[in-house]
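>>> give me a model of this one.
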Amino acid sequence: MGRPKQFDPDVAVERAMDVFWRKGYAATTPQDLVDEIGIGKGSLYNTFGSKHALFERALARYRDSQAAWLAELLDHPGSAKDRLRGALVALVDLDLSDRDRRGCMAVNTAAELASSDAGTADIVRNMFARTESAFRATVEEGQRAGEIDGGRDGEAVAAWLLATVIGMRVMAKTAEDATQLRRVVDAAMEAL
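Presented below is the predicted three-dimensional model:
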């Protein structure tokens, strides 16, 4: 009979997510993970199988938490345009308040691994699809209310908003302040 686990795997995934998010997949060593989680390498591999398997769980955790956060932002009362603006501003504020300027873990992963790792590409693709779907629902709600041009393709507008967010999250990694990013938000809202 094996010894019982002395750590919570969910907490371990959360801590691993922070390391991977901060350093990226390739730069994160098993020792970095062991040090952050506070477990031995044997426990790491026995519980998660591999660094890559742990990374996929951490990335999926990130995807799910970010999708829920965006859905909550877009589910507030008010006009669709106000909710879309609020979501974009919240993303800018989130990224700029992060002292490590990690950006978006999914965007970072797409840039680092998507061309060579089908599993992580699928997780990122799913996150982008969920984000686009949330934007589309809000855009179409705004179209039905007459505040967003009903003649525009809601799916295309949602894809454009997703691309805007991805660009802003990359820009936030080097932005000195919110000025440039707030101009992007203003331009996006004017374009709706």
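>>> for the rest of this, base every contact and every neighbour count on C-alpha atoms.
OK.
>>> for this structure, longest helix please?
helix 118-145 (DSSP state H).
>>> that one: how far from the chain's middle?
12 Å (Cα atoms, centre = their mean, to the nearest Å).
>>> before we move on, what about stretch 19-33?
The answer for stretch 19-33 is 17 Å, by Cα atoms, centre = their mean.
>>> one more: stretch 9-29?
On Cα atoms, centre = their mean, the centre of stretch 9-29 falls 14 Å from the chain's centre.
>>> coming back round to it: for the longest helix of the chain, name the packing helices and strands.
Identification of packing neighbours for helix 118-145 by 3 or more Cα pairs under 8 Å, 6 or more residues apart in numbering; DSSP states H and E yields helix 51-74, helix 80-97, helix 105-113, helix 154-171.
>>> for comparison, sequence B:
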Amino acid sequence: MEEFWSHGYGGTSPAQLAAATGVAKGSLYNAFTSKRELFNRCLDLYHQQIAEVAQQLLDHPGSTRECLRNALKSVVDSDLAQPQRRGCLIGNTAVELAGEDAEVAQKLRRMQEESTGWFAARIQGGQRDGDVSRDRDPRALAEHLANTLAGLRVMAMTHEAPALYRIIDTALSVL
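Reported below is the predicted structural model:
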């Protein structure tokens, strides 16, 4: 997963995968029928890890705005702390492959829909608790935040925390 995340699908060679896993190329292809199958499993693992982190971040007590701000800030801080700023594997894959590979595009869309659902659920909870206006469409707000997060992950490759935090605060002003 780390190799694909650092170099992209096309930029990751079988030799790199063998070296990263410590498994000979032949054995690697015996375990996984293709580079593509291994890549799909890596995407699934990445999404599973994101889901676990999102659950922890979005289940924090406090107002919806505070919780979402802390969650977005946590992702930004994590991206900025990496020795190589690589953004999001799902977003990077969308840019690299989704325009030319319908199967990958469909898989990524399902993942993105699920993550948008996490935001929507938190916003709906905020509406029930009275800290998010009930006249706002939770799905539209969630899509706005998912889009903001995708942009933050890209911008974290070239920008520093103050600019990214301003974007977070501006995005949350719609709540």
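>>> thinking again about what came up before, mean deviation, the longest helix of structure 1 versus structure 2?
Following the fit onto structure 2, the mean deviation recorded for helix 118-145 of structure 1 is 1.3 Å by mean Cα distance after the TM-score superposition for structure 1.
>>> so which of the helices and strands packed on helix 118-145 of structure 1 comes closest to Glu36 of structure 1?
Judged by Cα to Cα, the one of those that comes nearest to Glu36 of structure 1 is helix 51-74, at 13.3 Å.
>>> give me the contact list for the closest one.
13-14, 16-17, 20, 25, 30, 45, 48, 80, 83-84, 86-87, 105-106, 119-120, 123-124, 127, 130-131, 134, 138 (Cα atoms under 8 Å, 6 or more residues apart in numbering).
>>> how far away is Asp153 of structure 1 from Leu73 of structure 1?
23 Å (Cα to Cα, to the nearest Å).
>>> which one of these two has more residues nearby?
Between Asp153 of structure 1 and Leu73, Leu73 has the larger neighbour count (other Cα atoms under 10 Å), namely 16 against 13.
>>> map the more buried one across to structure 2 for me.
Counting by TM-score structural alignment, Leu73 of structure 1 corresponds to Leu57 in structure 2.
>>> equivalent analysis for Phe135 of structure 1, please.
Checking TM-score structural alignment: Phe135 of structure 1 goes with Phe119.
>>> what's near enough to touch the residue nearest to its match when sequence neighbours are not counted?
Leaving out its chain neighbours, the residue that sits closest to Phe119 of structure 2 by Cα to Cα, 6 or more residues apart in numbering is Ala142, at 5.0 Å. For Ala142 of structure 2, the contact set (Cα under 8 Å, 6+ apart) comprises 116-117, 119-120, 123.
>>> who's sitting farthest from the centroid in structure 2?
Distance from the centre of structure 2 peaks at Gly26, with 31.7 Å (Cα atoms, centre = their mean).
>>> structure 1: which residue goes with that residue?
By TM-score structural alignment, Gly26 of structure 2 lines up with Gly42.
>>> give me the element that match is part of.
helix 41-48 (DSSP states H and E).
>>> got the angle for that helix vs helix 51-74?
60 degrees (axes from the mean of the first three to the mean of the last three Cα atoms, to 10 degrees).
>>> now the residue nearest in space to the middle of structure 2, nearest residue through space, not along the chain?
By Cα atoms, centre = their mean, the mean C-alpha position of structure 2 lies nearest to Cys88, the distance being 5.1 Å. Closest residue to Cys88 of structure 2 apart from its sequence neighbours, by Cα to Cα, 6+ apart: Arg153 at 6.1 Å.
>>> which position in structure 1 aligns with the one you found?
So, by TM-score structural alignment, Arg153 of structure 2 is matched to Arg169.
>>> which ones are touching that match?
So Arg169 of structure 1 contacts 91-92, 95, 103-104, 107 (Cα under 8 Å, 6+ apart).
>>> rerun at 7 Å
Contact partners of Arg169 of structure 1, counting by Cα atoms under 7 Å, 6 or more residues apart in numbering, are 95, 103-104.
>>> pull the number of nearby residues for Pro138 of structure 2.
Residues near Pro138 of structure 2, counting by other Cα under 10 Å: 23.
>>> quick check: it touching Gly126?
No - taking contacts as Cα atoms under 7 Å, Pro138 of structure 2 lies outside contact range of Gly126: 9.6 Å.
>>> skipping its backbone neighbours, what lies nearest the alignment partner in structure 2 of Ser115 of structure 1 in space?
Using TM-score structural alignment, the equivalent of Ser115 of structure 1 in structure 2 is Gly99. Of all residues not flanking Gly99 of structure 2 in the chain, Ala105 sits nearest, at 7.2 Å (Cα to Cα, 6+ apart).
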